[in-house]
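> Turn this into a structure:
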Amino acid sequence: MARLGRSFGFLLSSTALSNLADGVLKVGAPLLALSFTRSPVQVALVGAAATLPWLLLALHAGAIADRLDRRRVMVLANVVRAAVLLAVAALGALGVMNLWIMLVAVLLACVSEVFADVAAQSVLPMTVTPAQLTTANGRVVSTQMIGNEFAGAPVAGLLVTLLPAAVFGAPALLYGAAGLLLLGMRGRFRPSAESTGRRSMAGDIGEALRYLWGHRFLRTLAVSAGLLNFASAAYFGVLVLWVVGEGSRIGMEPAGYGLVMTALAVGAVAGSLVSDRVTQLFGEGRALVGLWLISALLHLVPVLLPIDWLLYPTAVVWGAAGAAANVLVISTRQRLIPAELLGRVNSAYRLIGMGGMPVGAVLGGVLGELAGLPAVFLSATGVCLAAVGLLWRVVPDQISSPLTSDATIPDISRSRSAPKGVR
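As a prediction, this is how the structure comes out:
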């Protein structure tokens, strides 16, 4: 920790608190929704509300991150979502709570999340050296998973049972504390004056979109991630109906579902911390394709083998593969994208990568209503495998060098020899 610097320490501590809040809200809201409805469509709306802001606001968040002080953007975003959730927690304590109030609360909190997350990924390269990015991102991702799943998920399961209003009140306090911790960071966290204020916001956004679309590898990576996230939103939007409750196929209690998420976090922490070693052993291209392939195939386990205890080891491997891949993808983007474009291109990437999630969540709910939950799970697995195949065609073995144009990226997809990916 010390060798990465004081500012990174405050950033990581803030990340720990905000992601603990994310974990309570992410797991608690769908579980709380079950107290209002068992409809797949209505439960899936919780996932749609959590991801819709990425579709609507990602590009604007990136433009703001490249114009303003990125630390201040993060502080303001945390304060806003703390205030929103405190207000909703008060309504819950008064007994004035229903599904639609909950959906509005999740939507507004996740609007702030878009601005906070884009600024956070853009500010990290301003706190550590390029050589430290993989190590720093490994610690950030492991911290995120500890908060989101290891700690947040079981806490959410208990709160839904014991004190439902605290599903919103506890995250509110954590977000507020996370914002205060960011004030301890020292240094300059605003892009250089030369790269800001030269164009309108529309011009800035257009520049980022042109850069991303002109970069063959980053473009393909974004589209592949978009397909994966689209399918995962459909899958996880209704998974709780398959796993939790008397009418479910597996029949877990809410607390048990929280422990499954904890198992996923255990794997994710391990995966994020060894991601650098994995890439050294197999090469970045092979590692990324292989990790995504493992994650895709694990979607089949709950539907083909609906056994409660089997969910725990499955979740561990799932978490390890997903987190290791995330560290690799984030570090790659931070190296490939020029510093003055980082906020905007990151947000353009995440618009493609995450913009389809609300659509996937809703379509998953509709398909589950019409054809049953297994149809959702099998369809999502097929889309994930297609995404892995798309990336496999173009990924070079080494993708971490600071490249800025397609001309410098090996075009292995046209080679007659086998691509350097996992078959």
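> alpha carbons only for contacts and neighbour counts from here, please
OK.
> Tell me how far the nearest residue to Arg81 once chain neighbours are set aside lies from Arg72.
Leaving aside its chain neighbours, Arg81 sits nearest to Ala109 (4.8 Å; criterion: C-alpha to C-alpha, 6 or more residues apart in numbering). Here the criterion is C-alpha to C-alpha, to the nearest Å. By it, Ala109 lies 17 Å from Arg72.
> hmm, back to that, can you pull the buried residues of whichever strand or helix holds the residue nearest to Arg81?
Per DSSP states H and E, Ala109 falls inside helix 99-123. Neighbour-count burial for helix 99-123 flags 99, 102-123 (criterion: 16 or more other C-alpha atoms under 10 Å).
> So which other helices or strands are in contact with it?
The contact analysis (3 or more C-alpha pairs under 8 Å, 6 or more residues apart in numbering; DSSP states H and E) places helix 99-123 against helix 6-33, helix 40-65, helix 70-93, helix 342-354.
> Can you list the neighbours in contact with stretch 162-171?
Contacts to stretch 162-171, defined as C-alpha atoms under 8 Å, 6 or more residues apart in numbering, come from residues 18, 20-22, 24-25, 28-29, 32, 82, 85-86, 88-93, 156, 159-160.
> Just send the helices and strands packed on helix 99-123 back as JSON lines, with mean neighbour count and distance to Ser401 too.
Listed next are the helices and strands packed on helix 99-123 as JSON lines, based on neighbours: other C-alpha atoms under 10 Å; distance: least, C-alpha to C-alpha, whole Å:
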{"stretch": "helix 6-33", "mean neighbour count": "24", "distance to Ser401": "23"}
{"stretch": "helix 40-65", "mean neighbour count": "25", "distance to Ser401": "23"}
{"stretch": "helix 70-93", "mean neighbour count": "21", "distance to Ser401": "25"}
{"stretch": "helix 342-354", "mean neighbour count": "28", "distance to Ser401": "16"}
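> what sits against Met1?
Residues in contact with Met1 (C-alpha under 8 Å, 6+ apart) are Gly9.
> for Ala172, that is, sorry about that
Ala21, Arg81, Ala82, Ala83, Val84, Leu85, Leu86.
> which one among those residues gets closest to Phe217?
Ala21 (33.9 Å; C-alpha to C-alpha).
> The closest one against Met145, yeah?
No - distance between Ala21 and Met145: 11.6 Å, which falls outside the contact criterion (C-alpha atoms under 8 Å).
> got the buried residues for stretch 234-248?
Using 16+ other C-alpha under 10 Å as the test for burial, stretch 234-248 gives Ala234, Tyr235, Phe236, Gly237, Val238, Leu239, Val240, Leu241, Trp242, Val243, Val244, Gly245.
> Pull the residues that contact that stretch.
Here stretch 234-248 makes contact (C-alpha under 8 Å, 6+ apart) with 30-31, 38, 40, 43-44, 46-47, 249-254, 257, 357, 360-365, 368, 373, 376-377, 380.
> Quick check on those: which are buried?
Buried members of the contacts of stretch 234-248, counted by 16+ other C-alpha under 10 Å: 30-31, 40, 43-44, 46-47, 249-252, 254, 257, 357, 360-365, 368, 373, 376-377, 380.
> Now show me the structure for the sequence below, then we'll compare the two:
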Amino acid sequence: MTDTIPGTGTPRPPRRPGALSLAPDFPMLWGASAVSLLGNGISSAALPLLAATLSTDPMVVASVVVVGRLPWLLFALPAGAMADRWDRKRAMWLADLVRAALTGVLAVAVAAGFASIGLLMAVGFLIAVADTVFDSSNTAVLPKVVSGDPDRIRRANSWLVGTRTTVESFAGPPLGGLLFGFSRALPFVGDALSFLLSAALLRRMRGDYHVSRNVYGETGLWRAVAEGCSWLWRQPVLRSITAVAGLFNVACLAQTAIFVLFAQQELGLGAFGFSLLLAVGSFGSLFGAAQAGRLNAWFGTAVSLRLALVAAGAACLVTAVAPDAWTAGAAEVLAGFAAAIWNVNQMSLRQSGTPDHLLGRVTGAHRLVTYGGMPFGALLGGLLASAAGLRASFVVAGAIMLALAVFAAATITRSRVTELVGEPAAGRG
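Take a look at the predicted model:
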């Protein structure tokens, strides 16, 4: 019997699946992401605050970020290849345990009074090595968790991006600032515990997340890496998204690396005020994650991606001239909205359009470009701040993002998106 709306006889529209109904293992994956991201949010406020107590030199503070991003240049490709060879679920929970141990070591050192810029660099570097393994496996496992359906992949990414926004950007930074005010070690204790809980949740996933051996074969490591890179290069949309995302992250890190100094010296904010400024962007991100599907229905995925770049560039330029924290906060909301639209769509396109046996390696190649550019962005931010003042980084970042929007208009087109994954015509939403 057809389900109808009472009193009208009109068939009910199909319900959109929530997080619990996307797939049996998705709640575990989602829960693990939530607790781990909360820890990341706590550390995202505490780590720059700790660095700022050890040095007020923009180049020194930016160097902590640079070193923490270097592993993406060195290990992204082999980590992606391993994600196509190992049990992806096991790779994730083992990486979580390694990150928990390293963060615990940092917490003990801070509590004992042994914190230094060198220690922050060393621990940040090693945690990022584990990040490369976790991220490649996590990205590659999602399509299999939700049975490979493109619409479910986009909905799952909307849930994950929305959760990232809520816990990492909204709840985490203020909590990190508060904990840092009580004790400099407490935020890192919380981060270590979040990794342990994430590992426990991931171990409860019941599905088989190996890649079939008859698909992967016994190819050597670097030959397997080359196969993934070659496949990515032959896909016009994914190739363009990777290039744009790489420069996008350079622009983002040019701001992020010196943002704590900008908040303190230009806006007059303390530790808690800085944490709140980081958090307000989450309102825009939540709205963007929730509306990504609707924007795609109105305009199509290709146009949505371009609009996100334009909005991100505008947000940077507003921040550059912001006279107070209120204006900077409004710009953060716009930036969060743009980032959510961009991330939901680019991740979903890559996951939907890439064969499962190649997804780890394609993700590794993508991350090599996108995350590998982050150290250069952090270095650029430090140099600009030292040479031309803290606001200069935001001006340059805005110009880069607007230029990327023009490039995307020529390379990320509706016809190419349709060729990659198939997409209904825009305007049906």
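> distance of the spatially most central residue of structure 2 from Arg294 of structure 2?
Centroid-nearest residue in structure 2, with C-alpha atoms, centre = their mean: Asn343, separated by 7.4 Å. Using C-alpha to C-alpha, Asn343 of structure 2 is found at 15 Å from Arg294 of structure 2.
> Same question for Gly381 of structure 2.
From Gly381 of structure 2 across to Arg294 of structure 2, the span is 35 Å (C-alpha to C-alpha).
> Ok, Ala378 of structure 2 next?
Distance, Ala378 of structure 2 to Arg294 of structure 2, by C-alpha to C-alpha: 34 Å.
> Equivalent analysis for Ala339 of structure 2, please.
According to C-alpha to C-alpha, Ala339 of structure 2 stands 16 Å off from Arg294 of structure 2.
> Could you do Ala226 of structure 2 as well?
Distance, Ala226 of structure 2 to Arg294 of structure 2, using C-alpha to C-alpha: 37 Å.
> ditto for Ile341 of structure 2
Distance, Ile341 of structure 2 to Arg294 of structure 2, using C-alpha to C-alpha: 11 Å.
> Over to Gly364 of structure 2?
30 Å.
> cool, and Leu120 of structure 2?
Distance of Leu120 of structure 2 to Arg294 of structure 2, given as C-alpha to C-alpha: 42 Å.
> returning to that earlier point: enumerate every residue touching the residue nearest to the centre of structure 2.
By C-alpha under 8 Å, 6+ apart, the neighbours of Asn343 of structure 2 are Val161.
> ok, and it, which helix or strand is that part of?
When elements are assigned from DSSP H and E, Asn343 of structure 2 belongs to helix 325-353.
> same deal with Ser240 of structure 2?
Using DSSP H and E, Ser240 of structure 2 falls within helix 236-256.
> Identify the residue nearest Ile250 of structure 1 in space, chain neighbours excluded?
Distances taken as C-alpha to C-alpha, 6+ apart place Val243 nearest to Ile250 of structure 1, at 4.9 Å, with adjacent residues excluded.
> and the aligned partner of that neighbour in structure 2, helix, strand or coil?
Aligning on TM-score structural alignment places Val243 of structure 1 opposite Ala263 in structure 2. Assigned by DSSP: H, G, I helix; E, B strand; the rest coil, the conformation of Ala263 of structure 2 is helix.
> so what corresponds to Val123 of structure 1 in structure 2?
With TM-score structural alignment as the criterion, Val123 of structure 1 pairs with Val141.
> Next: Gly28 of structure 1.
By TM-score structural alignment, Gly28 of structure 1 lines up with Ala46.
> Then Trp213 of structure 1?
With TM-score structural alignment as the criterion, Trp213 of structure 1 lines up with Trp233 in structure 2.
> go on, Ser13 of structure 1?
Per TM-score structural alignment, Ser13 of structure 1 is aligned with Gly31.
> I'd say that match and Leu197 touch.
No - counting by C-alpha under 8 Å, no contact exists between Gly31 of structure 2 and Leu197, whose distance comes to 9.2 Å.
> Who are the contact partners of the closest residue in space to Ser36 of structure 2 that isn't next to it in sequence?
In this structure, Ser36 of structure 2 finds its nearest non-sequential neighbour in Ser194, 5.0 Å apart by C-alpha to C-alpha, 6+ apart. Contact partners of Ser194 of structure 2, counting by C-alpha under 8 Å, 6+ apart, are Val35, Ser36, Leu38, Gly39, Ala100.
> tell me which element Ser194 of structure 2 falls in.
helix 186-203.
> quick one: the helix or strand that that helix is followed by aligns where in structure 1?
Heading C-terminal from helix 186-203 of structure 2, the first helix or strand you meet, by DSSP H and E, is helix 213-216. Counting by TM-score structural alignment, helix 213-216 of structure 2 pairs with residues 193-196 of structure 1.
> which residues does the residue in structure 1 that Ala392 of structure 2 lines up against contact?
Mapped onto structure 1 by TM-score structural alignment, Ala392 of structure 2 lines up with Ala375. Applying C-alpha under 8 Å, 6+ apart to Ala375 of structure 1 gives the contacts Leu367, Gly368.
> Against Ile294 of structure 1, how distant is Ala375 of structure 1?
Applying C-alpha to C-alpha, the value for Ala375 of structure 1 to Ile294 of structure 1 is 20 Å.
> what does Ala61 of structure 1 give?
Relative to Ile294 of structure 1, and taking C-alpha to C-alpha, Ala61 of structure 1 is found at 32 Å.
> How about Pro402 of structure 1?
As defined by C-alpha to C-alpha, Pro402 of structure 1 lies at a distance of 28 Å from Ile294 of structure 1.
> Kindly report the same for Ala348 of structure 1.
Counting by C-alpha to C-alpha, the gap from Ala348 of structure 1 to Ile294 of structure 1 is 27 Å.
> looking at it, Gly179 of structure 1 is touching Leu12, isn't it?
No - at 11.9 Å, Gly179 of structure 1 does not count as touching Leu12 under the criterion of C-alpha under 8 Å.
> shared neighbours, these two?
Both Gly179 of structure 1 and Leu12 lack any common contact, where contact means C-alpha under 8 Å, 6+ apart.
> Any idea how many residues pack against Met126 of structure 1?
Counted by other C-alpha atoms under 10 Å, the residues lying close to Met126 of structure 1 total 18.
> Please name the nearest non-neighbouring residue to it.
Closest residue to Met126 of structure 1 apart from its sequence neighbours, by C-alpha to C-alpha, 6+ apart: Phe189 at 6.7 Å.
> again, but for Arg239 of structure 2
Trp233 (5.6 Å).
> quick one on the thing from earlier: which among the contacts of Ser194 of structure 2 gets closest to Ala23 of structure 2?
Ranked by distance to Ala23 of structure 2 (C-alpha to C-alpha), the contacts of Ser194 of structure 2 are led by Val35 at 19.4 Å.
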